[in-house]
Structure formats: structure tokens, C-alpha cells
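A.B. asks: My questions are about this predicted structure, shown below with the sequence.
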Amino acid sequence: MEAKKVLIVFAHQSSGSFTASAKNAAVEVLTAQGCTVEVSDLYAMNFKAAATVEDIKGDIKEAENFNYLKETRLAWEEKRLSDDITKEQAKLTQADLVIFQFPMYWFSVPGILKGWFDRVLTSGFAFSQEKLYSQGVFTDKKAMLSFTTGSLESMFSPTGVNGDMNVTLWPLQNGILHYCGFQVLAPQIFWAPSSASPEVRQSMLEGWRTRLQGLREEKPLSFIPLDCFDKKCFQLKPDVQEKHANKEFGMTVGTHMGKAPPPHSQMKAGC
């Protein structure tokens, strides 16, 4: 799939930041390739992070026992979601590729971006009990994380003080993106640009520009197909477990069957 419509969800307060430079590089390179690129600048938009009853127009079905998941599902079906949510959902519907550009905060995304996930990826629109993971809603779309860290790469290794970056990325790439069906491209990680020299920062951006040239043809990361699980209990089927029983590593970071998690499975395609 060649992405022609790209959405960049950008989460940084400063237009002069390295993160903004990475976003600008993506806009420039992808536009030059003929893509239509749209940017959701969450801080500039003053995007509301908290998922509240205000996200729904009209009556609430069970106001005294408010359930955000159920109420927003109903509101989505009846076209009663707030305007800021529906605008972002429209952008996402049109996009072939989504790039989330942000600085890593506390081993995750900034709160404003987490709010985008919470509020935009509503039940029904982005997932359902029948449509999830490899059979999810957005199987025709690609998505990726592009982010900066405050720590050096060595600190995010299996023997590093922060732990394995593959483990850190699992909730974001599997639990959000793959859960909604996205084909997840390997992340673009800018290791500690704030402590790097200007020359190294420039080299990071040039590497990103080079990758962007072929980004639309990249193969996605590998995740376990939903067919490998018993849909009654969502456990790996016995024959699948048996097939992998004698292998050195587990199947994925999150589903490793008591073995060591496979190296680089959340960072490189084909691992």
C-alpha cells in the first residue's frame, strides 16, 4: 500500500523544538513525494485531553452511572460526538498513513496525546469486540511512532537501567495501534537529542529524511494473527503453543510463553 494521504499527530509545545524539526522534515519530504499531508498540532489546537461527558452532545443514557466507553459508542452511532473528536476522526478516516510525533514522557506519550487516543479512538469507530487486532478496523492503514527520548540508547537496552525499549513500546504499538488494526511500522527513535551536539542532531534529522524517502514501502512489524487465538478465551491455541514450545524466544514481547522476549520485535520489521 502506498500512502498518499498522511496525518501527522504532533504533540510538542514549541515550534522551535527538535520534535518540531522532525515533524517539519516529514511534511517536506512526504509532500515532495506527492502525498497530501495534514498536521494535527495538539497544543496549538488546545486539544482537550480529558475524556469527559462533555465529549457527547445531547442526552446521556445513564447519567448517574456514566460509562465513557458505552456512551461514546452510542454517540458515535448517532453522530453526537463533540466537534473536536469528529474532526480528528474524519482526518483519520481519510489517512493512509498516520505518524505520531512526540517527545517520550515518563516512558509513554505526553498526556495531550494520550487524550487524543482516549477520545478519538472511540468504540465502534476504531474498534469493537468483532473488529480488533489483525482483524481490526484500520487494517488498510499504516501507523508509526516517531519520538525523542531523554535517555541514551544504551539505557533502554535489555541490560540498561531503563529496561528494554521493546517492552516499553509494547503497550503503545500493540495495545493501541495494532489493537485498532493498524499495520504498525517500526518506530523512529531519536535518542537523547537534547544532550547531543548540533552535528549529531542534524545527522539524526538527515537519517529521518532518508528513511522518509522509502517509508511508504516499508514492511510493518510482525504481530500474532488473531486466528492463532481461541476466540472464546483469547488464549493461544494448543497447536500454536506446541509449534513454538522448543524455540529459544517467545512469540512476541507481550506473548512470550515464559521464554525470553524476542529481541527487536517492536523496533525492526521482520524480526
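C.D. replies: Structure received.
A.B. asks: Going by C-alpha atoms from here, please, whenever you check contacts or count neighbours.
C.D. replies: Will do.
A.B. asks: Enumerate every residue touching residue 43.
C.D. replies: Residue 43 is in contact with 11-13, 112, counting by Cα atoms under 8 Å, 6 or more residues apart in numbering.
A.B. asks: Repeat that for residue 83.
C.D. replies: By Cα under 8 Å, 6+ apart, residue 83 has no neighbours at all.
A.B. asks: measure it to residue 126 for me?
C.D. replies: 17 Å (Cα to Cα, to the nearest Å).
A.B. asks: Kindly report the same for residue 189.
C.D. replies: In terms of Cα to Cα, residue 189 sits 26 Å off from residue 126.
A.B. asks: So if I had to pick from these two, which one is more boxed in?
C.D. replies: For the pair residue 189 and residue 126, the greater number of neighbours falls to residue 126 (22 against 17), based on other Cα atoms under 10 Å.
A.B. asks: ok, the more buried one touching residue 138?
C.D. replies: Yes - counting by Cα atoms under 8 Å, residue 138 is a contact partner of residue 126 at 7.2 Å.
A.B. asks: ok, second structure coming up, stack it against the first:
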Amino acid sequence: MAPKTVLIVYAHQSPSSFNAAARDVAVQTLTAQGCKVIVTDLYTMNFRSAATAADIKGNLKNPEHFLYSDETFIAWKEDRLSDDIKEEQRKVTEADIIIFQFPLYWFTVPAIMKGWMERVLTQGFAYTPESIYDNGIFKDKKTVLSFTTGGVESMYLPDGLYGDINVVLWPLQNGVLRFCGFQVLAPQIFWCVADAPPSERTAMLEAWRARLKGLLDEQPLSFAPTKLFDLSLQAGFRLRSDMKEAYASQPYGLTTGQHLGKLLPPNNQTKASPNENH
């Protein structure tokens, strides 16, 4: 079997941070397994987060009304994207799995990592209107969010002050990653590391190291397959009526996003359910 390639997209300003330690554990563990590991260190690179016309070489097709998605799609087809975007796209193409390592900022990724997603995952390269979700361009690749939080785990429970972590993760895991076709693995969450004693931080890293040894073989999270939806403009791309009827008597909704006005399925965005069939 050919060695796997792992891309780590890393966002933290300090080389002495816990996130840096988690990144290093991933590099060491995966390299020891024979993987090729590539690290994109966004802050060290001074990666530009703003998606602008500067991302395109040459003339714009419609400079009077600049539409980033349209212009970058054309530029991608004509090989006119900026060099930094092209280099990151090359890494993504090569990678079998992408690990995003970051601190949770304002319930999402840091701005510099959001900029990476906006600028690198361009139309044409990462998706087309026809190639999304189950038919996504990256359906043969895996990805995982690995991040630290400022709050303790109980604050992110359904009755916690911050609200259900599954709801927090839905836009990133379904709206960005699975939208592009990725098989999304359960997130690796390091709870409240700033207040954890050294022994607990060490234990967290060792748990990550242990998981990394089997990460490439993990089953992805469960998302609603596109075949369950009526994919027509007339129907509004909504869940098929027979599926709504099938779930009418169920205690939980289909997913965190398609909850159907019911209780959210527990841990839908945090734990894989290999036995769940839709």
C-alpha cells in the first residue's frame, strides 16, 4: 500500500502553545507510521485571510461587479490564481487526509484559517454546483478538526452556557468540509487546556497520539445522504416526503442540521455512528 499523505493546516501564533504541541504529536506519530506529513503554518507564512481580486492574476471578467466565486472559478480554469493559493491547492490535491489544528475563536476557526478555507477551496477546485456532498470532489479524502476550547466541556453540553458543541460544529463540518465531499471524522477536542494542570495536558496529548495511530482507518461522521432529498429547484432541494414520513414517529431528527423540529440526535457532530443507516 502506498504511504499516505497528511496535510496539517495549523493556526496558532505561539510556538510554545498547546496547539503547537498537538501539531507536533501529529507530525511525529504519523511520520513514524510512514506517512508523508505536510504542515501549512498559517501565521508563520503570514497567510492572507482576505478574499479579494488580488487572488487573481490578469484581468477580471467583470471588474464593475466583482464576484469572488465567479472570478476565481474562471481564474482556476485558466491557471491564473495567485501563487499562494495554487501552492495550497497542490497540497490539498496530494493529501489523503487533512487535519485542521487551531484554537476555537468566537465559536469557529481563527480568521486566518477561515481565510484559507475561503481562498483555497475555490469553485472548480473544491466544488461545482453538481459536485457537492456525496458527489463532492474530495469524497475520497478524510478530514478532522482538532482544536482547543476556552471553556470546560460542560459549558458545551445541550444545557450548558455556550450551547451544544454539535450545533457549533455543524457549519464547519457540514457546511464547509462535507460540502466539498470530505469524509469528516469525529473532532478531536481539547477542553479548556489553559486551566488544565500539566499532567492533564500531557494526558490529552497522549490520547491524541493514541488516536492518531488508527486515524486513517476511522469511520466518518454520519450525514444525511443527498439521495434523501429532492434535488430540484421546484421542490426546493428539501427532504423527500417519504423520508419525512419515516422520521415522523422517531424521537430524534435526522441530523443536527436537518432536525425536522425534533430533538437533535445526540453527538451527531462529535461521534461516528457506523451502524446508522439512512
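C.D. replies: Right, received. Where do you want to start? In this text the structure is predicted, and so the values were computed from the model without any measurement.
A.B. asks: mind listing the strands for the stretch 101-250 of structure 1?
C.D. replies: 142-148, 183-184, 188-190, 229-230, 235-236 (DSSP state E, counting those that start in this stretch).
A.B. asks: Can you state the mean residue-to-residue distance of the first one versus structure 2?
C.D. replies: When structure 2 is superposed, strand 142-148 of structure 1 averages 0.2 Å from its matched positions, counting by mean Cα distance after the TM-score superposition for structure 1.
A.B. asks: can you give me how far that strand is from the chain middle?
C.D. replies: Relative to its parent chain, strand 142-148 of structure 1 has a centroid offset of 6 Å by Cα atoms, centre = their mean, to the nearest Å.
A.B. asks: for that strand, packing partners?
C.D. replies: For strand 142-148 of structure 1, the elements it packs on are strand 97-103, strand 183-184, strand 188-190, judged by 3 or more Cα pairs under 8 Å, 6 or more residues apart in numbering; DSSP states H and E.
A.B. asks: 10 Å - rerun?
C.D. replies: Strand 142-148 of structure 1 is packed against strand 5-10, helix 18-32, strand 97-103, helix 165-172, strand 183-184, strand 188-190, with contacts defined by 3 or more Cα pairs under 10 Å, 6 or more residues apart in numbering; DSSP states H and E.
A.B. asks: Could you dump these into TSV and include distance to residue 44 of structure 1?
C.D. replies: As requested, those are arranged in TSV below (distance: least, Cα to Cα, whole Å):
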stretch	distance to residue 44 of structure 1
strand 5-10	10
helix 18-32	12
strand 97-103	14
helix 165-172	24
strand 183-184	27
strand 188-190	23
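A.B. asks: which stretch among these comes nearest residue 219 of structure 1?
C.D. replies: Evaluated over those, closeness to residue 219 of structure 1 peaks at strand 183-184, with 8.7 Å, by Cα to Cα.
A.B. asks: what's the mean deviation for the closest one versus structure 2?
C.D. replies: Strand 183-184 of structure 1 sits 0.2 Å off on average (mean Cα distance after the TM-score superposition for structure 1).
A.B. asks: Can you give the contact residues for that strand?
C.D. replies: Under the contact criterion Cα atoms under 10 Å, 6 or more residues apart in numbering, strand 183-184 of structure 1 has outside partners 97-98, 133-134, 138-145, 173-174, 177-178, 219-223, 266, 269.
A.B. asks: of the residues you listed, buried ones?
C.D. replies: Taking 16 or more other Cα atoms under 10 Å as the criterion, what is buried in these is 97-98, 133-134, 138-139, 141-145, 173-174, 177-178, 219-223, 266, 269.
A.B. asks: from what I can see residue 71 of structure 2 touches residue 54, true?
C.D. replies: No - here residue 71 of structure 2 lies out of contact with residue 54, judged by Cα atoms under 10 Å, at a distance of 11.0 Å.
A.B. asks: in the stretch 101-250 of structure 2, which spans are helices?
C.D. replies: For the stretch 101-250 of structure 2, the helices defined by DSSP state H, counting those that start in this stretch cover 111-120, 165-172, 198-212, 241-247.
A.B. asks: These: which one's closest to residue 156 of structure 2?
C.D. replies: Across the helices of the stretch 101-250 of structure 2, residue 156 of structure 2 has its closest neighbour in helix 165-172 (5.1 Å, Cα to Cα).
A.B. asks: Lovely, talk soon.
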